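In: Give the three-dimensional model of this entry:
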Amino acid sequence: MKKGIVLSVLLTLALILSACGQSAGSKEKNQTLTVGASAVPHAEILKKAVPLLKKKGIDLKVKVFQDYVLPNKALASKQLDANYFQHIPYLDLYNKQHHTDLVNAGKIHIEPFGIYSKKYKDVSEIKDGATVQISNNKAEQGRILLLLQSKGLVKIKSGIDPVAATLKDIDNIKHLKFLQPIDPAILPKAYGNGAADLYAINTNFALQAKLQPKKDALILEGASSPYANIIAVRKGDQNKKAIKELVKVLHSKTIQNYINTKYKGAVLPVSE
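Out: Sure thing, here's the model as predicted:
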């Protein structure tokens, strides 16, 4: 009788432990997604998306970078699942120069590029031979030239793709003097020193330097710009469920409203 009771107890315990094991095993762990990003606004936007992705079973980890080269190196070497800091012309140039195969998984926002000046308050004041400080990011030259062209300061030659245009591809109407290009991250500091007349500054670096593009820029890019910032991944990964969920969340009304409220027109959300 006692032996039967003992066996019954042991069998019950075994069933309980088995059920617990099955319960623990059936509870899936959240998938971790590591994304590299520039500090502003990219990392800020991603951090706002963390709780939204958590609900979808994805733990988003954001790794902040301060330059435009290391995020792609880290992505290509599989240290990241994706990155968020660049536009398509830059990605295309990087792939060509480094023989990589990174692709666009979704357009997220546009950062209207600006031309800033401490010397001039209006474009009409810009004198012949004014000096212009640009960055050493060759993928941005066409973008800068398009901005200058929009105000009649230069003209991109006929037959030249404006996105791929360089300083050699213009009629320099105002005889602007382009200074030796420098790293884009130090452009705001150079602007603070005021050695040049005009400065072409990426909005993310302008924001870090507490500049307000809509208020402070002498010339500001519009929403129709082809330079939308994207989620970049290794070829094939754009079809992964976690990447698609990331892009979907970044296109959500919650994130779009955050971008509009936080950046007040300095960053414009893209919903496609």
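
In: make it CA atoms for all contacts and neighbour counts henceforth
Out: Fine.

In: okay, now L91: neighbour count?
Out: Using other CA atoms under 10 Å, L91 has 21 neighbouring residues.

In: And the strand or helix carrying it, what does it pack against?
Out: Using DSSP states H and E, L91 maps to helix 88-98. Packing contacts for helix 88-98, counted by 3 or more CA pairs under 8 Å, 6 or more residues apart in numbering; DSSP states H and E, involve strand 102-110.

In: what's the following helix or strand after the strand it packs on?
Out: strand 114-116.

In: elements contacting that next one?
Out: strand 198-201, strand 219-220.

In: Please enumerate the helices of the stretch 51-200 of the chain.
Out: 70-76, 88-98, 141-150, 187-193 (DSSP state H, counting those that start in this stretch).

In: With distance to V64 added, can I get those in TSV?
Out: Listed next are the helices of the stretch 51-200 of the chain as TSV, based on distance: least, CA to CA, whole Å:
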stretch	distance to V64
helix 70-76	9
helix 88-98	18
helix 141-150	25
helix 187-193	19
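
In: Please provide the structure for the following sequence as well, for comparison with the first:
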Amino acid sequence: MQLRALVTGASAGLGAEFTRQLAADGLALVLVARDAERLERLAAELRSARAVEVEVLPADLTEPADLERVAARLADAAHPIDVLINNAGFAVADPFHASAIDEERRMHELLSWVPLRLAHAALPGMRERGRGGILNVASLAGRLPSGSYAAAKSQVITLSRALHARYHRDGITVTALLPGFVPTEFHERMGVEPTSVPRAGWADASTVVSEGLRALRKRRGIVVSDWRYRLAAPIIPLVPDRIIAGFGLGRRIER
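Out: This is a model prediction of the structure:
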């Protein structure tokens, strides 16, 4: 029986890398993102390279009707989803006091509400089948006092831990993946240039994804990706909040 994964934010960056690694493992795929043309190009690449079944589902997850279409796909018992990758996201680059409140709301809906809604749609079928995996792409920023983005990612981490604890006994793993800086379009859209971050601070996208999928397979509830960030993670709680905020580290440690 072929397993099937649904990946949000699949058209670029970590999302596209998730699709490639999942296809290499032989999973059929449902690709979700706003840009239908890019999704079709990626689908053609995956079908050609891996000979896997690929379904394209264009959707803007901040639009309620589109979100509900994706939720309905997750709940479709006739074509079940075995793995859900909640990866879609963006960040508001402006400081909180100067940001547009509509953009803040849109960001929180995409980062916090969307993973909750999609997990809620996927879990009943996974419980009935006695198996399933949900991987939520959070961020190491979710452990920092670093603004609105970090607050949203903190909620994703907490939700993941709660769902993992509750549904682990049902054969379902919920994993929160906490990357640091990864050179993708995510940071380009924020205006964060590679030269603005020390070279040693960038993690490789393929490594981040492989570590996330490995954690899901091993039924781990949380994983900090990349050895450099794993070394830094225990130190973070020891640093005073005012220092982290003062140096702007929160904006720097984001997916």
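
In: So after superposing, what's the score?
Out: Laid over one another, the chains give 0.29 as their TM-score (TM-score structural alignment, normalised by the length of structure 2), with 135 aligned residues with a CA RMSD of 6.4 Å.

In: Check the gap between R20 of structure 2 and S210 of structure 2 for me.
Out: Distance, R20 of structure 2 to S210 of structure 2, using CA to CA, to the nearest Å: 11 Å.

In: Comparing the two, which residue is more hemmed in?
Out: R20 (23 against 16).

In: list the contacts for the more buried one?
Out: L46 (CA atoms under 8 Å, 6 or more residues apart in numbering).

In: Tell me the buried residues in the helix or strand harbouring it?
Out: Here R20 of structure 2 is covered by helix 13-24, with elements defined by DSSP H and E. Within helix 13-24 of structure 2, the residues scored as buried using 16 or more other CA atoms under 10 Å are G13, L14, G15, A16, E17, F18, T19, R20, L22, A23.

In: Which SSE is immediately downstream of it?
Out: That would be, after helix 13-24 of structure 2 and using DSSP H and E, strand 28-33.

In: Remind me what that following strand packs against, helices and strands.
Out: Strand 28-33 of structure 2 packs on strand 4-8, helix 13-24, helix 36-50, strand 54-58, going by 3+ CA pairs under 8 Å, 6+ apart.

In: among these, which is nearest H187 of structure 2?
Out: Smallest distance to H187 of structure 2 across those (CA to CA): 10.0 Å, for helix 13-24.

In: can I get the helices and strands packed on strand 114-116 of structure 1 in JSON lines with distance to I144 of structure 1?
Out: Shown next, in JSON lines, are these (distance: least, CA to CA, whole Å):
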{"stretch": "strand 198-201", "distance to I144 of structure 1": "7"}
{"stretch": "strand 219-220", "distance to I144 of structure 1": "10"}
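
In: With respect to burial, which of those strands scores highest?
Out: With neighbours taken as mean count of other CA atoms under 10 Å, those reach their highest mean count in strand 198-201, at a mean of 27.

In: Could you name the helices and strands sitting against the helix or strand following that strand?
Out: Once strand 198-201 of structure 1 ends, the next helix or strand along the chain (criterion: DSSP H and E) is helix 203-208. In terms of contacts (3+ CA pairs under 8 Å, 6+ apart), helix 203-208 of structure 1 is packed against helix 187-193, helix 213-216.

In: And the next helix or strand past the longest helix along structure 1?
Out: Ordering each helix of structure 1 by length in residues (DSSP state H) puts helix 2-26 first. Downstream of helix 2-26 of structure 1, the next assigned helix or strand under DSSP H and E is strand 31-38.

In: Which positions in that following strand come out as buried?
Out: L33, T34, V35, G36, A37, S38.

In: Packing partners of that strand?
Out: Counting contacts by 3+ CA pairs under 8 Å, 6+ apart, strand 31-38 of structure 1 packs against strand 58-65, strand 82-87.
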